[in-house]
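Undergrad: kindly return the folded structure for what I paste below:
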Amino acid sequence: MYIPPAFRDDDKESLTATIRAARLAILVTATTEGPLATNLPLLLDENEGEHGVIYGHVAKANPHWRVPPVGEALAMFMGPDAYVTPVWYQTKQETGKVVPTWNYVAVHAHGPIEFFEDADRLLEVVTRLTNLHEGERAAPWAVSDAPADFIQSQLKGIVGLRMPITKLEGKRKMSQNRNAADRAGVVSGLSSSARPSDREVAPLIPV
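TA: Predicted structure coming up:
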């Protein structure tokens, strides 16, 4: 990932917070047949390894797990993002020398990937993923709510993945390269936007 110095995020807690908050990630592997990518929810276990370990699963019918990767895998996690119009910049009024851009938060995790079909490991992964995403519900659904034989049959249709993280890259592009007046204009513009995602980005901009 290209990261200019002004946008680099090296804070581990910030990086892991972005991973934890991401609802959906993109898993990419390079292969001799070309790059393969799959959108899927992933779980970060921060207690394993130096940088943590990522777990998830793909459909067994997905060819992604069958093609041997070349080098390490890449898991991409996106945080809040928003379009930034030049209209919000004070510099537009002064010189007109402005262009549109996009503010966003992104984390890339690199590491060797292992795919597995062991039923016990698969059950653990789907249980942890389910608990993670059901945890905020008033009446959360649990894997154990379904008949055990049904769950076992469902596990036969997926393949688990484990990726120990060897490197984390973080990018937090939040108008840090603009002057204070321009940043204030972006905050004002995003804060008054009808898009909830824009309003989520506004407080992340340094003022």
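
Undergrad: only C-alpha atoms for contact and neighbour calcs from this point on.
TA: Noted.

Undergrad: give me every residue that touches the residue positioned nearest the centre of the chain.
TA: With distances taken as Cα atoms, centre = their mean, residue 77 lies nearest the centre of the chain, 1.6 Å away. Shown in contact with residue 77 (Cα atoms under 8 Å, 6 or more residues apart in numbering): 18, 19, 22, 24, 25, 26, 106, 107, 108.

Undergrad: and it, that's in a strand?
TA: Yes. Under DSSP: H, G, I helix; E, B strand; the rest coil, residue 77 falls within a strand.

Undergrad: list the buried residues for stretch 2-15?
TA: 7, 9, 15 (16 or more other Cα atoms under 10 Å).

Undergrad: apologies, that question was intended for stretch 101-114.
TA: For stretch 101-114, a neighbour-count test (16+ other Cα under 10 Å) marks 103, 104, 105, 106, 107, 108, 109, 110, 111, 112, 113 as buried.

Undergrad: now, which of those residues sits nearest residue 157?
TA: Using Cα to Cα, residue 113 comes nearest to residue 157 of the buried residues of stretch 101-114, at 19.4 Å.

Undergrad: how near is that closest one to residue 169?
TA: Residue 113 sits 17 Å away from residue 169, going by Cα to Cα, to the nearest Å.

Undergrad: check the offset of the longest helix anywhere in the chain from the chain's centre.
TA: When the chain is scanned for its longest helix (criterion: DSSP state H), the result is helix 119-134. Taking the mean of its C-alpha atoms, helix 119-134 sits 19 Å from the chain's own mean (Cα atoms, centre = their mean, to the nearest Å).

Undergrad: the residue lying closest to residue 202 once chain neighbours are set aside sits in which helix or strand?
TA: Distance criterion Cα to Cα, 6 or more residues apart in numbering; nearest residue to residue 202, sequence neighbours excluded, is residue 187 at 4.9 Å. Following DSSP states H and E, one finds residue 187 within helix 180-191.

Undergrad: please generate a structure for the following sequence too, so the two can be compared:
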Amino acid sequence: MYLPPHFEAADPASLHRLIRAHPLGALVTRGEQGLDANHLPFEFDADEGEHGILRAHVARNNPLWQEVKEGQEVLVIFRAAEGYISPNWYPSKQAHHKQVPTWNYAVVHAHGRIRVRDDARFVRRLLATLTRTQEAEEPAPWKMADAPRDYIEAMVQAVVGIEIEIDRLVGKFKLSQNKEKEDREGAIQGARERGGEALAKVMQESMPAAMPPAAAPAAD
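TA: All right, here's what the predicted structure looks like:
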């Protein structure tokens, strides 16, 4: 991933927050048929291993778990808010017209090594954890015990667990940090008016309390 210094996100806590807030990751693997990508909800344990552990499950009919090799290097991509940024939103555009369109986004790439866990106990525990996390905001949270036991056991047998030990996390928060304060504020307002409240929020959060005079704008 191309990573200019002004867009690099190196704070582990910020990267962990993005993964937990946006747990649907794109798992990229290489098998006999070449590159493949599967979109899976992940459980993230930051306290296990040097950089954390990701856990997920796939359908037993999904060939991924049979094609990957134990310890094979994989990549999981987590993406948060994103959206188009029009040059018309920058006040400086009205003065010199030296602005172009771009796209803002926040992503985390988790590089690690995969392990297949064809283990009913592992899968059952993982499903319970994922369910508790996602149901937490519901007025009456659903739990696995709400369904017939034999039905749940059949569902458990129909999936296979995977575990990824993270070797490194790479974050890129491209949020107009290379623009002057007034242009960043204009982009935030433009994103909000376009319906991108989530993007506007993270852009606002990235604004320092006091910005020094900006250097010449860098390329996106």
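
Undergrad: mind checking the TM-score on these two?
TA: Here the TM-score for the pair of chains, by TM-score structural alignment, normalised by the length of the first structure, is 0.93; 207 aligned residues with a Cα RMSD of 1.7 Å.

Undergrad: and of the contacts of residue 77 of the first structure, the nearest to residue 138 of the first structure?
TA: Closest to residue 138 of the first structure, out of all of those and judged by Cα to Cα, is residue 22, at 20.6 Å.

Undergrad: does the closest one touch residue 76 like I think?
TA: No. Counting by Cα atoms under 8 Å, residue 22 of the first structure does not reach residue 76; the two are 9.6 Å apart.

Undergrad: leaving out chain neighbours, which residue sits closest to residue 181 of the first structure?
TA: Of all residues not flanking residue 181 of the first structure in the chain, residue 90 sits nearest, at 6.0 Å (Cα to Cα, 6+ apart).

Undergrad: check residue 28 of the first structure too.
TA: residue 37 (4.4 Å).

Undergrad: how about residue 52 of the first structure?
TA: Residue 52 of the first structure sits nearest to residue 46 (Cα to Cα, 6+ apart), 4.3 Å away.

Undergrad: ditto for residue 69 of the first structure
TA: Using Cα to Cα, 6+ apart, the closest residue to residue 69 of the first structure is residue 31 (4.9 Å).

Undergrad: for residue 53 of the first structure, see how far away the residue nearest to residue 52 of the first structure is.
TA: 7 Å.

Undergrad: show me which of the two is the more surrounded one.
TA: residue 53 (19 against 13; other Cα atoms under 10 Å).

Undergrad: contacting residues for the closest residue to the more buried one other than its chain neighbours?
TA: Of all residues not flanking residue 53 of the first structure in the chain, residue 164 sits nearest, at 4.2 Å (Cα to Cα, 6+ apart). Neighbouring residues of residue 164 of the first structure by Cα under 8 Å, 6+ apart: 49, 51, 52, 53, 54, 111, 112, 113.

Undergrad: the second one reaches residue 166, doesn't it?
TA: Think residue 51 of the first structure. Yes. If you go by Cα under 8 Å, residue 51 of the first structure and residue 166 touch, sitting 6.6 Å apart.

Undergrad: those two: which is more packed in?
TA: Legend: neighbour count by other Cα under 10 Å for residue 51 of the first structure and residue 166, higher for residue 51 (18 against 15).

Undergrad: mind listing the helices for the first structure?
TA: 12-21, 90-94, 119-134, 148-155, 180-191, 196-201.

Undergrad: rebuild those helices as a markdown table, extending it with distance to residue 71 of the first structure.
TA: Formatted as a markdown table, the helices of the first structure follow (distance: least, Cα to Cα, whole Å):
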| stretch | distance to residue 71 of the first structure |
| --- | --- |
| helix 12-21 | 22 |
| helix 90-94 | 45 |
| helix 119-134 | 24 |
| helix 148-155 | 28 |
| helix 180-191 | 40 |
| helix 196-201 | 34 |
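
Undergrad: to residue 82 of the first structure, which of these lies closest?
TA: helix 196-201 (5.3 Å).

Undergrad: give me the mean deviation of the closest one from the second structure.
TA: Comparison of helix 196-201 of the first structure with the second structure after fitting gives an average deviation of 3.9 Å (mean Cα distance after the TM-score superposition for the first structure).

Undergrad: show me what that helix packs onto, helices and strands only.
TA: Applying 3 or more Cα pairs under 8 Å, 6 or more residues apart in numbering; DSSP states H and E, one finds that helix 196-201 of the first structure makes contact with strand 73-84, helix 180-191.

Undergrad: mind putting these in CSV, distance to residue 202 of the first structure included?
TA: Shown next, in CSV, are those (distance: least, Cα to Cα, whole Å):
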stretch, distance to residue 202 of the first structure
strand 73-84, 9
helix 180-191, 5
